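Participant: Below are the sequence and a predicted model; questions follow.
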Amino acid sequence: MSATSPAPSRAPSSGRLGTVVRHHLFWPVAALVLLLAVNTVFRPSFLRVSILDGHLFGSPIDILRNCAPLMLVALGMTLVIATRGIDLSVGAVVAIAGAVALTYIARSPDPGSAGTALTAMGIALVLALALGTWNGFLVSVVGIQPIIATLILMTAGRGIAMLITQGQITTVTSAPFKTLGAGFWLGLPVATLVAFGVFALVAVLTRRTALGMLVEAVGINPSASRLAGVQARTIVWTVFALSGLFSGLAGLVLASNVMAADANNAGLFIELDAILAVVIGGTSLAGGKFSLSGTFVGVLIIATLSLTVTNLGISPLVTPLFKALVVAAVTLLQSPVMRRKLAERTRRVAPEPKVVAR
């Protein structure tokens, strides 16, 4: 008498490959690697990092430094989108924060002192937090749709920044303030360290405490989360306040890098880049689960793409076109339909379990 039983189970390589391909970070990381490869082909020294005067220099360092403001804005945008919201006012908050800080320094009797720079940054951050709190009030208390509530500040914000700077491009000379955007510490750009520090803090708060679960619960079903005892209004208010605070910090980084406050151009369209980074990273605009690591990869893709256009000798004016193409490709590959087709194809190519007779 014989019986059949399956051979000792061993996951086929195609099954493991299918699991990797279905991971939400696979295609974003693949797009980033492809961009780095293209740059390396056209510039073999692209990935080279050198040390000069104790500081690290090279294209990878430039990418990390240039992506710092977008990283800060995208972190706040990720939390807002996770609660089914959107924040279109981040660019205006960036402009306001830079205008407030540089105007204060310019009018100070001692613009070059560290105390003046710290006070200016503190005032700008408090104002940015207040603006984010205002957005949260309109959304969570008044009940205005997030896109409308933040559109109000988006429209009025640059006008406020223009009033602060009196319609002029404000420039200052302050070594302590310049350190934030153009300084180095331990060989790395200070702006990068600040952005990474904020990223680590948000990651700890959302993944090591209940905050992340509460944000996701509100985004998945606000009514059910409210009935379950979650303070949905407080959560929404908090994420909008954080978005304003992070945008204000990004505005300080941008203003410090050029030592000028341009109310018309500071942070222009950064809200669109932040939304693109969040979407590329796999966070759904419908709310619910979010991915900080995906947002991080999305920010790196956008920063690398901007540098790629320059390295290829293409006019920066067409950079938005390339951004649109990359976003379309990555989001298409991440779509549920494409994921389902990849899963079906993986199952078709996977070998059937062997049957042995005993």
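Facilitator: Done, it's in.

Participant: going forward, measure contacts and count neighbours with C-alpha atoms only.
Facilitator: OK.

Participant: Around V202, how many other residues sit close by?
Facilitator: By other Cα atoms under 10 Å, 19 other residues sit near V202.

Participant: For it, give me its contacts.
Facilitator: L75 (Cα atoms under 8 Å, 6 or more residues apart in numbering).

Participant: How much space separates it from S243?
Facilitator: 12 Å (Cα to Cα, to the nearest Å).

Participant: what sits in contact with each of those two?
Facilitator: With Cα under 8 Å, 6+ apart, V202 and S243 have common neighbours L75.

Participant: outside of stretch 64-73, which residues touch it?
Facilitator: By Cα under 8 Å, 6+ apart, the residues outside stretch 64-73 that reach it are 90, 189, 191-192, 194-195, 198-199, 243, 246-247, 249-251, 253-254, 270-271, 273-274, 296, 299-300, 303.

Participant: and what of stretch 19-29?
Facilitator: 280-282, 294, 297-298, 301, 330, 333-334, 339, 342-343.

Participant: Mind doing that once more with 7 Å?
Facilitator: Contact with stretch 19-29 is made by I280, G281, G282, G294, V297, G298, V330, L333, Q334, R339, as judged by Cα atoms under 7 Å, 6 or more residues apart in numbering.

Participant: alright, now check it against this:
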Amino acid sequence: MADWVIVVDDDTANLKMAGHILSKGGMRVTALKSGQALLDYVAEHGSPDLILLDILMPGMDGFETLLKLREQQESVKEVPVIFLTANEDEESETKGLSLGAMDFIKKPFVSEVLTLRVRHIIDLVHLQRNLEAEVEKKTAENQKLFLNVVSTLTTAIDAKDTYTNGHSNRVAFYASEIAKRSGYSEKEQKDIYMMGLLHDVGKIGVPDTVINKPAKLTEDEFDKIKNHPVMGARILKNIREMPKLATGARWHHERYSGGGYPDGLIGEDIPKEARIIAVADAYDAMTSRRSYRDILPQGIVREEIENGRGTQFDPDFADIMLAMIDEDVDYKLREE
């Protein structure tokens, strides 16, 4: 398909000459005689590949036309504009370039110069768009690969504990729901979901015999468990796609009033993502079957979270979790 160029000039002779030259160069040309005509035409017919715009026109000059064109619709912002001018005026050239014009062409036209400069800019824009499309494609492929790796890691984490199958996915869901109700953006919700999926990744380095031990853990065994946040953060810290991914892994066992592990952080010093995951993690732990107990009733779970409000948990995020519990009297939340 031929590239489409709109030429805007109040001089009929200039319009005919430019149209003839560019048509011979294999382009489709639309000729318009005013800035307002351009605005109306583009609003109705869409964006061309390039606009040749005269500066000195009665009524609305080229500069004002370009300003209004960029404000008119999003798709026009990327259309390259070349100003046409009969004068070599440095001030006008500076102003035009500052408004986003890509070039200036002096009138009267030299056929080869006009064709080549228009063709070069159109080719440059096409190349840029192709590169952007290729980058988007590669980004999507990398994102898909990253999600596959996360899914594999999540499966490996949950396979370590025979009693908490699906724990990582549930914590991720609860955490993203708390974030949503807290007014976080969609991107922040997605980031917290990913942190929730991988919050226990450090358990990969903890022996299965310790994780699944039905009896009380020895001090040495508990130290191994307590090391999983540090190990998890070490695993995740160099993932470029999500620089903050290690946040949930390292600090989801910190306590709001202090005394948690591994760093003994207090209150607002604990990253907000980790404070959210801490509540979600505790809720799922209490509503999951263990070797030494069954699923706890909602009433007891609610009481535990309420008692931990301001001590174990951030009070704001605990309140949201309590509201979610009150809405979930039949334990449907776990099935999401």
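Facilitator: Cool, got the structure. In this text the structure is predicted, and so the values were computed from the model without any measurement.

Participant: And the TM-score between them?
Facilitator: Scored against TM-score structural alignment, normalised by the length of structure 2, the superposed chains reach a TM-score of 0.23; 135 aligned residues with a Cα RMSD of 6.7 Å.

Participant: thinking again about what came up before, mind putting the contacts of stretch 19-29 of structure 1 in JSON lines, neighbour count and secondary structure included?
Facilitator: Listed next are the contacts of stretch 19-29 of structure 1 as JSON lines, based on neighbours: other Cα atoms under 10 Å; DSSP: H, G, I helix; E, B strand; the rest coil:
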{"residue": "I280", "neighbour count": "29", "secondary structure": "helix"}
{"residue": "G281", "neighbour count": "30", "secondary structure": "coil"}
{"residue": "G282", "neighbour count": "26", "secondary structure": "coil"}
{"residue": "G294", "neighbour count": "23", "secondary structure": "helix"}
{"residue": "V297", "neighbour count": "23", "secondary structure": "helix"}
{"residue": "G298", "neighbour count": "30", "secondary structure": "helix"}
{"residue": "V330", "neighbour count": "20", "secondary structure": "helix"}
{"residue": "L333", "neighbour count": "19", "secondary structure": "helix"}
{"residue": "Q334", "neighbour count": "24", "secondary structure": "helix"}
{"residue": "R339", "neighbour count": "18", "secondary structure": "helix"}
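
Participant: Number of residues surrounding N135 of structure 1?
Facilitator: By other Cα under 10 Å, 29 other residues sit near N135 of structure 1.

Participant: right, I mislabeled it, should have said D220 of structure 2
Facilitator: D220 of structure 2 - counted by other Cα under 10 Å - has 10 other residues nearby.

Participant: which SSE is it in?
Facilitator: helix 219-226 (DSSP states H and E).

Participant: Same check on L56 of structure 1?
Facilitator: Here L56 of structure 1 is assigned to strand 55-57, by DSSP H and E.

Participant: can you give me the helices in structure 2?
Facilitator: Under the criterion DSSP state H, helices of structure 2 are mapped to 12-24, 35-45, 62-72, 90-98, 111-159, 167-181, 186-197, 208-211, 219-226, 228-236, 246-251, 272-286, 298-307, 315-326.

Participant: so which of those helices is the most packed in?
Facilitator: helix 246-251 (a mean of 27; mean count of other Cα atoms under 10 Å).

Participant: could I get the helices of structure 2 as TSV with distance to I105 of structure 2?
Facilitator: Below are the helices of structure 2 laid out as TSV (distance: least, Cα to Cα, whole Å):
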stretch	distance to I105 of structure 2
helix 12-24	11
helix 35-45	18
helix 62-72	13
helix 90-98	10
helix 111-159	7
helix 167-181	53
helix 186-197	45
helix 208-211	74
helix 219-226	70
helix 228-236	54
helix 246-251	55
helix 272-286	55
helix 298-307	71
helix 315-326	62
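
Participant: And those helices: which comes nearest I82 of structure 2?
Facilitator: Proximity to I82 of structure 2 (Cα to Cα) singles out helix 111-159 among those, at 8.1 Å.

Participant: Kindly calculate the angle that the closest one makes with helix 12-24.
Facilitator: 60 degrees (axes from the mean of the first three to the mean of the last three Cα atoms, to 10 degrees).

Participant: so what does helix 111-159 of structure 2 touch, helix or strand wise?
Facilitator: Judged by 3 or more Cα pairs under 7 Å, 6 or more residues apart in numbering; DSSP states H and E, the packing partners of helix 111-159 of structure 2 are helix 12-24, helix 167-181.

Participant: With distance to I225 of structure 2 added, can I get the ones you listed in CSV?
Facilitator: Output for those, formatted as CSV (distance: least, Cα to Cα, whole Å):
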stretch, distance to I225 of structure 2
helix 12-24, 73
helix 167-181, 16
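
Participant: Select, out of the ones you listed, the one closest to G248 of structure 2.
Facilitator: Of all these, helix 167-181 comes closest under Cα to Cα, at 10.4 Å.

Participant: Please work out which residues outside that closest one touch it.
Facilitator: The contact list for helix 167-181 of structure 2 (Cα under 7 Å, 6+ apart) reads 154, 158, 189-190, 192-194, 196-198, 276-277, 280-281, 284, 317, 320-321, 334.

Participant: Could you quantify the relative orientation of that helix and helix 272-286 as an angle?
Facilitator: 130 degrees.

Participant: Report the buried residues of the longest helix along structure 1.
Facilitator: In structure 1, assigned by DSSP H, the helix with the most residues is helix 232-258. Residues of helix 232-258 of structure 1 classed as buried by neighbour count (16 or more other Cα atoms under 10 Å): 232-233, 235-257.
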